[in-house]
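Engineer: Predicted model, plus sequence, below.
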Amino acid sequence: MSILAIILIALVALEHFYILMLEMFLWQREQTRRIFGVSAALADQTVAMAANQGLYNGFLAAGLTWGLLTQRTDVMVFFLACVVVAGLYGAMTVSPRIALVQAFPAGLGLLALWLS
C-alpha cells in the first residue's frame, strides 16, 4: 500500500472521529452549530439524533483505523465505500457540500488504494 493511500485513509478516519466529537459531545456549542448550519433551538431539539449520527461516524472511523492497523485492504475498501455512499446520500438529502467534505476525500482514498 502506498504512503499516499495510508495518509488519505488516515485523514478520512480522523475526519470522522472529528465529526463524532462534534455530533456526540459538542452539538449545542455555537461553533458546532455554525459548522452544521443549525440554530440553537434546532440543536436543542436534535441533540439525541446528532449523537446517534456521531456514533455512526465513529464506526466508520473505527473501521478505517482497523483496516489501516491490520493492513486489510478489503476492510479499508468496505469502509471507504460506506463513507462515499453516506457522503453522496448526505449531498442529495442535506447539502451538496457533504459530497466535497466527505465523499470526495474517501473517493480519493479508494483511488489511491486501488492504484497502489
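Structural biologist: Thanks, I have it. Numbering: from 1, shown residues only.
Engineer: rest of the way, CA atoms for contacts and neighbours
Structural biologist: Noted.
Engineer: Can you list the buried residues in stretch 64-83?
Structural biologist: 64-68, 75-81, 83 (16 or more other CA atoms under 10 Å).
Engineer: Make JSON lines out of these and add distance to residue 20.
Structural biologist: Converted to JSON lines, those look like this (distance: CA to CA, whole Å):
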{"residue": "64", "distance to residue 20": "14"}
{"residue": "65", "distance to residue 20": "14"}
{"residue": "66", "distance to residue 20": "17"}
{"residue": "67", "distance to residue 20": "19"}
{"residue": "68", "distance to residue 20": "19"}
{"residue": "75", "distance to residue 20": "20"}
{"residue": "76", "distance to residue 20": "19"}
{"residue": "77", "distance to residue 20": "21"}
{"residue": "78", "distance to residue 20": "19"}
{"residue": "79", "distance to residue 20": "16"}
{"residue": "80", "distance to residue 20": "16"}
{"residue": "81", "distance to residue 20": "19"}
{"residue": "83", "distance to residue 20": "14"}
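Engineer: also this one, for the comparison:
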Amino acid sequence: MPYAFPVLVLGQILVGLVALIHVYIVVLEMFLWQAPRTRATFGTTAEFAKASAALAANQGLYNGFLVAGLVWGLLARDPLRWQVEIFFLACVAIAGIYGAASVSRRILFVQTVPAVLAGLFVLLGRS
C-alpha cells in the first residue's frame, strides 16, 4: 500500500510518545511523589504522599517495565517488533482503563487513548 511507510513511521513515533509519557509517570511516582507539584497533579496531601510513597514507587517501577517493553518493541525487528509493541500497548491501555474506572477518568485520556492510537497505527503500518 502506498501509505504503509508514513503510517509505519507515525506508529513508531506514537509508540515512542507512549513510552515517554510513561517515563514521566515513572519519575513522578518513584522520585517526585512527595513534591508539591506532583501532589497537586495527583490531588494528594503531604500526609498521604508520605504514607503512600513506597506504594507509589512500586507502581512507578511497574510503569518502568512498560517503558522497557515499548523501547524493546521500538528496537526489535519485524515480526517481533509489532508483536511486542501491540502487547505492551495493550497492557498500557488496559491499565489506563482500570485507572480510569478506579481513580480518575483523566487517566483514560493520558494513557489509554495514546496507547490505542499507537496500536492502531502499528497495525495499519503492517498492512
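Structural biologist: That came in fine, so what should we check first? Everything quoted here is computed from the prediction, not taken from an experiment.
Engineer: that older thread, format the buried residues of stretch 64-83 of the first structure as JSON lines; extra columns: secondary structure and distance to residue 18 of the first structure.
Structural biologist: Shown next, in JSON lines, are the buried residues of stretch 64-83 of the first structure (DSSP: H, G, I helix; E, B strand; the rest coil; distance: CA to CA, whole Å):
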{"residue": "64", "secondary structure": "helix", "distance to residue 18 of the first structure": "14"}
{"residue": "65", "secondary structure": "helix", "distance to residue 18 of the first structure": "14"}
{"residue": "66", "secondary structure": "helix", "distance to residue 18 of the first structure": "17"}
{"residue": "67", "secondary structure": "helix", "distance to residue 18 of the first structure": "18"}
{"residue": "68", "secondary structure": "helix", "distance to residue 18 of the first structure": "18"}
{"residue": "75", "secondary structure": "helix", "distance to residue 18 of the first structure": "21"}
{"residue": "76", "secondary structure": "helix", "distance to residue 18 of the first structure": "19"}
{"residue": "77", "secondary structure": "helix", "distance to residue 18 of the first structure": "21"}
{"residue": "78", "secondary structure": "helix", "distance to residue 18 of the first structure": "20"}
{"residue": "79", "secondary structure": "helix", "distance to residue 18 of the first structure": "16"}
{"residue": "80", "secondary structure": "helix", "distance to residue 18 of the first structure": "16"}
{"residue": "81", "secondary structure": "helix", "distance to residue 18 of the first structure": "19"}
{"residue": "83", "secondary structure": "helix", "distance to residue 18 of the first structure": "14"}
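Engineer: so how far is the host helix or strand of residue 67 of the second structure from its chain's centroid?
Structural biologist: For residue 67 of the second structure, the host element (DSSP states H and E) is helix 53-75. In terms of CA atoms, centre = their mean, to the nearest Å, the centre of helix 53-75 of the second structure is found 8 Å from the chain centre.
Engineer: just the helices in the first structure please.
Structural biologist: In the first structure, the helices defined using DSSP state H lie at 3-25, 30-36, 40-45, 47-70, 73-93, 97-98, 104-115.
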